[in-house]
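Peer 1: Got a predicted structure plus its sequence, pasted below:
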Amino acid sequence: MPGWIEWATWDTTAKPCSRMPGAWWRNTTVSPDGRVKRLARALALAGGLLLVGVMGMTVVSVLGRYLFNAPVPGDYEITELAIGIAVFAFFPYCHISNANIVVELFTGRMPTRFRAALDAMHSVTFAIVAGLITWRLFVGAMHKLNDGETTVFLGIPVHWAYFSSLLGAGLLTMVCVLLLFRHLKSSAR
């Protein structure tokens, strides 16, 4: 099965959880790590589709501006909101896939156990930072919701972009904690 559609394949023979009727996605053979990675992959795919949509809108806007002197109204606002959401959609999958940039000048030759302990320290730091970002996004979203702030030209409520970004930030925090436990387990060996 190709890897790019693996996120969308579920074991339809798995019995649904009794507390969640219709939970056909619940595959009891998949570890919690696997479930979180599937969720992160699905969120990254949604972010990618959002970027493709923004790209299409930008092309239409540029063509409309130069050919008909009629760009897409509020294209800057839509792009600004969508890019912010997409960035947070990509973070969890990037981190759980170890796709972050890592400079290994000195640690490459160190014992595996020491590197795992160092990775655990990095995971603690990143989990704290991700948790702070998630918290501040929530506070900001509530502030924007209570104030009723909207974009200037289209009048789009800004709080929905904050809440959408909150999904990615929350999942990133979960991924950081998950990787922390994985690194602690590796360093204990």
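Peer 2: Perfect, thanks for sending it.

Peer 1: Please count neighbours and contacts with C-alpha atoms only from this point.
Peer 2: Will do.

Peer 1: Now do the contacts for the residue nearest to the spatial centre of the chain.
Peer 2: The chain has Ala89 as the residue nearest its centroid, 2.8 Å off, counting by Cα atoms, centre = their mean. Contacts of Ala89 were listed using Cα atoms under 8 Å, 6 or more residues apart in numbering, and they are Ala40, Leu43, Ala44, Ala46, Gly47, Ser165, Leu167, Gly168, Ala169.

Peer 1: Alongside the first one, take a look at this:
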Amino acid sequence: MSFVSWLKAHYDEKGPVRWLAFLLELIAAVVLMALMLITCIDVVGRYVFNNPLPGSVELTQIGMALMVFAAMPVVTWRGGHIVVDLLDRYLHHYVVKGLALLSALVITASFYYLGNRIYQLGERSIRRGEVTEFLGISIGYFVQYIAIMSWFTAFGMITYGVYRIFFQDKSN
């Protein structure tokens, strides 16, 4: 089986979004593997050699940000968030759709404006030359990465999220 066939079989998205979803999940998976290796090296170094991995806490914090924010647009695009539907059974179909649309618009606006503010904070960190305490890694670029992923999340919610609200088959 070719890679393209495998990708089509395992990803429901269409066109370039399929490749973007794969790329973001690949980033999250590689970072998760790196976090696992960092943790293993740190624990073995700490307890066997009495010499922990320097900066492992910083690397873990950066890795967690990379992993979570790489997965967030894909989870949002697929509608994989937790949804509490206690009243859906009792409310009219149109009211439920209206509330879902309102929720999607609030989430989109929140992620968009959050991304704007985070990007500004990243620019300020770069201007000031802020770095991590032990390893001296510039944190501004990671902060801007978080902002960009927040914008992708907002875009995913407003496009496919709203599309799903109006056109998703009830059997799904």
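Peer 2: Yes, it's here. Bear in mind the structure is a predicted one, so any value in this text is a computation, not a measurement.

Peer 1: Please state their TM-score.
Peer 2: With the length set by TM-score structural alignment, normalised by the length of the second structure, the two chains reach a TM-score of 0.82; 164 aligned residues with a Cα RMSD of 2.8 Å.

Peer 1: so which of the contacts of Ala89 of the first structure persist in the second structure?
Peer 2: Here is what carries over to the second structure from those, by both residues aligned by TM-score structural alignment, their matches' Cα atoms under 8 Å: Leu43, Ala44, Ala46, Gly47, Gly168.

Peer 1: Which of those residues fall within helices?
Peer 2: When these are checked against helices (DSSP state H), the matches are Leu43, Ala44, Ala46, Gly47, Gly168.

Peer 1: Need the counterpart of the first one in the second structure.
Peer 2: With the correspondence set by TM-score structural alignment, Leu43 of the first structure lines up against Leu24 in the second structure.

Peer 1: okay, the kept ones among the contacts of Ala89 of the first structure in CSV with neighbour count and distance to Ile156 of the first structure next?
Peer 2: What follows is those, written out as CSV (neighbours: other Cα atoms under 10 Å; distance: Cα to Cα, whole Å):
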residue, neighbour count, distance to Ile156 of the first structure
Leu43, 22, 23
Ala44, 22, 24
Ala46, 16, 20
Gly47, 22, 19
Gly168, 25, 21
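
Peer 1: Pipe those into CSV and attach distance to Val62 of the first structure per row.
Peer 2: Converted to CSV, those look like this (distance: Cα to Cα, whole Å):
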residue, distance to Val62 of the first structure
Leu43, 28
Ala44, 27
Ala46, 24
Gly47, 22
Gly168, 30
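
Peer 1: Can you pick out the most distant pair from those residues?
Peer 2: Ala46 and Gly168 (10.8 Å; Cα to Cα).

Peer 1: picking that back up, any idea which of the kept ones among the contacts of Ala89 of the first structure is the one closest to Val72 of the first structure?
Peer 2: Gly47 (21.3 Å).

Peer 1: so what's the residue lying closest to that closest one once chain neighbours are set aside up against?
Peer 2: Excluding its sequence neighbours, the residue lying closest to Gly47 of the first structure (Cα to Cα, 6 or more residues apart in numbering) is Ala86, at 4.4 Å. When contacts are counted by Cα under 8 Å, 6+ apart, Ala86 of the first structure touches Ala44, Ala46, Gly47, Gly48, Leu50, Leu51, Ser165.
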